[in-house]
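# what's the 3D shape of this:
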Amino acid sequence: MLSYKIFITFLIIFLAYVYKKYQINEDDISSTDPSKVINAWHKIIKDPEHKFTKVAVGINACVDLIADAVSVLKVMSVEPGGQQDHDILSSLEDLQESFHHHFAAGAAAERYFSERDVFNAIVQHAADLYGAQFSIGGNAALMTQKMAQSFPDLKYGVGARWGDTVAPVATRFITSHDVANSKASSLEYFFKAVSDYQPDLVVLSGLHMLEGQPANLWQERLKLTRDRLTLIDQQTPVHLELASMINEELMRMIASQASDDDVGFCFPFICDFC
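All right, here's what the predicted structure looks like:
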């Protein structure tokens, strides 16, 4: 508990330092103008002083199916209705409510779809649309050939309309029924590869996908992650990449693992929400 408080305190101090040093304009960060947001982040994001030559990236990889969001919903006869975010999607109604919630806010999101048949129907309708494209997705793209899952990547532009709702920014809504990635099944293989490869930077992604699984699996996979991270050279930075998340309990568990007494700050811990 003490180390967790230290972690939170450190984070608050760091954010205050960054804010003062770079004088980030709050209006820019909260702006719906993408150029202002990008310019604000450019003030604090700099190239690393040390150039990494050996980078290990894992663990989630997929095949994205990119299609126009509003067109997909229309062809499936999904009309605008209520707005409510869901941890896990299990029906078209859940999809409608969660998508509408994020569409109205112009916020990117990624949610696990638990019902395989409904999910497959969404994929089929999206794939049949004119202009739909398949592309490699996920940070561990080289694993895609062995873990070929299609993720509907529902994109929309600024000003896109769905019923009476207008999107304030251009972004996307991703849903998936990817059992392997949602269980972080490749963690053991990834850390074995890290041990053999001896990279000078480790990028770990995909833990956010655990949201689609029960809490006991979260604990198991996060404990494995913590234990394996302690075996990495303390001088090797570790970047943790997290996408859109809704489950606060899982987020707290990930943060507590990063500040666990057995791990401490033996590795640089960077959390990036995309």
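# from here on, just use CA atoms for contacts and neighbour counts.
Noted.
# I'd guess His86 is in a strand, am I close?
No - the assignment for His86 is coil, going by DSSP: H, G, I helix; E, B strand; the rest coil, so no strand is present there.
# please report how far the nearest residue to it once chain neighbours are set aside lies from Gly157.
Excluding its sequence neighbours, the residue lying closest to His86 (CA to CA, 6 or more residues apart in numbering) is Ser98, at 6.0 Å. Separation of Ser98 from Gly157 (CA to CA, to the nearest Å): 18 Å.
# check Gly81 too.
Distance from Gly81 to Gly157, by CA to CA: 20 Å.
# to compare against the first, here's the next sequence to fold:
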Amino acid sequence: MAGVPVKCGTIVSFCFVLYAVYYRKNDLGDVRLSPVKDHLLYLESENKVGEGKLQPKVALGYGACHDLFVNATSLLDHKELKGNPEHFNEISNKEEFLKSFAYFFKHGAAAERFVSNGKLYDELIEQALKLPDSRWSIGGNAPLMAKRFYIEGWKVLFAAKMSNKLKKYIPKDIQIVGGEENEEVRDDVHMILEYKTDETFGTLKAPRANRYIVHNDENNPLLSSLEKFDEHLPGFGPNLLVISGLQMMDNYPFKVGDGKDLRAERLDLVKKQILSQPLSTLTHFEMASYVDLELLKHLTTKILPFVDSVGMNEQELTNLYSVLEYGEVSVVADSNPRVATALDQMRKTFLLIRRQNELYESKRQLTRIHVHTLAYQAIMTVKNSNWKRTEAAAAKASLTAHRYVCNSQDIALEKCKLLLDDSFSTTTDNDNTSRVFFEPTKPVSCWDEEINGENVDICVAPVLICTEAQLTAGAGDNISAAGLVLQVEK
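You can find the predicted model right below:
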């Protein structure tokens, strides 16, 4: 199997080093690109989604919105930034908005924040609409993941309360539930401030392309489609249930009174919905950008103990691990972490959620974690679980990352680059010197491990990074969905 860890200092590792040197860059560019692309495409072509009676079904919740895309540095004037970049849990004025954006911009980190000042938010939307390159699209984890599952051949049900105008973005074969027939719906609007690698904001330079999202939602935080979704789930009979969009509850001003906590009550209903599914229906939780510690703690007790799978990016992984281990929020992390660092956090997060499985006497156990970063995809699955084809899933996620960000189905090598080194450590543990040597002709590295008595498979796939980014918002949703499409078989 490609990329099996070996101990440094062996003859085998020496041979791999020579092999890697052969594939390093020459004057014509990175000669690894072509064989990497070819093998990723081979894995994709050899692994198909079932058809006919074998077509898998996915149900996704919750919510949808209109996304207004705008170039961040065209909208914002760096001269208005007073003082140093700073993190805020929510945005209440223009100064906080600029400082918050600058904070994540300089780290190249994705972020999503609630704007509590409705007047400010309306003014920002009005300014954005005046820019010639602003554009509208559908947004929200559930609809973007739903569209990806549909494109890849799944039968799809998703829950959102949407206007007829917004529904036009969704393929007609996708079943949408959530609102009443002929109900007038005012769609929530999210503003997506995008920026490219090396773009500048005053003296700040972005280390990678990414996006900063703000919203002033009224509909999505209440999970208003949940009850209708509940009515349709039994008849639909999904093979996979995806829980997403819960970050819309982050710092939303829920009314608390008479001893009631509306947010906790809504999350209890999500938990009930998960528990109502047969164990044969796999469940996946899509992590997102959270800063509200109370909400995160709710997730660790009401959601995470009862799902089979979790998907997230490198920022969200660090945050989730920090909350589970230390009870603290991690606002920003390395935007391009070492493979060893991410794998260590995945192992620790796996054990911490497994502990929650036991604590809350869950009939489900966490058996899958998918982490997507700029440079690589890492998927961990428990051996003999219901998750299939981990190697192909990592390859599929990698290809989708490039295609989505470049906004093209074709993969042009002149628009690709690799950040993954010729070899990487499998852990930061100094007592463990095992390394994986990157083979361009077999680029997806997979190996077995034992984690606290549980045998797992780990696969790491390099990403052919798009050097001419067209889209950033929604990339994670498409990548996570792509990683799932081959792992569930009816």
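# quick one on the thing from earlier: so what corresponds to the residue nearest to His86 of structure 1 in structure 2?
Alignment note (TM-score structural alignment): Ser98 of structure 1 maps to Ser100 of structure 2.
# point me to the helix or strand that includes its match.
Here Ser100 of structure 2 sits within helix 94-107, counting by DSSP states H and E.
# tell me what angle the next helix or strand after that helix forms with helix 94-107.
Downstream of helix 94-107 of structure 2, the next assigned helix or strand under DSSP H and E is strand 111-115. Taking axes from the mean of the first three to the mean of the last three CA atoms, to 10 degrees, one finds strand 111-115 of structure 2 and helix 94-107 inclined to each other by 180 degrees.
# buried residues, strand 111-115 of structure 2. List them.
Ala111, Glu112, Arg113, Phe114, Val115 (16 or more other CA atoms under 10 Å).
# so the third one makes contact with Val214?
It refers to Arg113 of structure 2. Yes - using CA atoms under 8 Å, Arg113 of structure 2 is in contact with Val214, at 4.9 Å.
# can you pull out the helices in the stretch 301-450 of structure 2?
314-326, 339-359, 390-406 (DSSP state H, counting those that start in this stretch).
# still on that earlier bit, quick one: which of Gly81 and Gly157 of structure 1 has more around it?
Gly157 (16 against 12; other CA atoms under 10 Å).
# and the more buried one? What does it align with in structure 2?
In structure 2, Gly157 of structure 1 lands on Lys196 (TM-score structural alignment).
# Phe173 of structure 1: neighbour count?
23.
# same check, this time on the one 5 residues further on
By the other CA under 10 Å criterion, the neighbourhood of Asp178 of structure 1 contains 22 residues.
# could you do Lys74 of structure 1 as well?
Lys74 of structure 1 has 12 nearby residues by other CA under 10 Å.
# same check on His66 of structure 2?
The burial count for His66 of structure 2: 19, using other CA under 10 Å.
# that one - that's part of a strand, no?
Yes - per three-state DSSP, His66 of structure 2 lies within a strand segment.
# now do the same for it: its match in structure 1.
In structure 1, His66 of structure 2 lands on Val63 (TM-score structural alignment).
# ok, that match - contacts?
Residues in contact with Val63 of structure 1, defined by CA atoms under 8 Å, 6 or more residues apart in numbering, are Phe134, Ser135, Ile136, Gly137, Gly138, Thr144, Ala148, Gln149, Ser150, Phe151.
# just the ones of those residues in strands?
Residues of these located in strands (DSSP state E): Phe134, Ser135, Ile136, Gly137, Ser150, Phe151.
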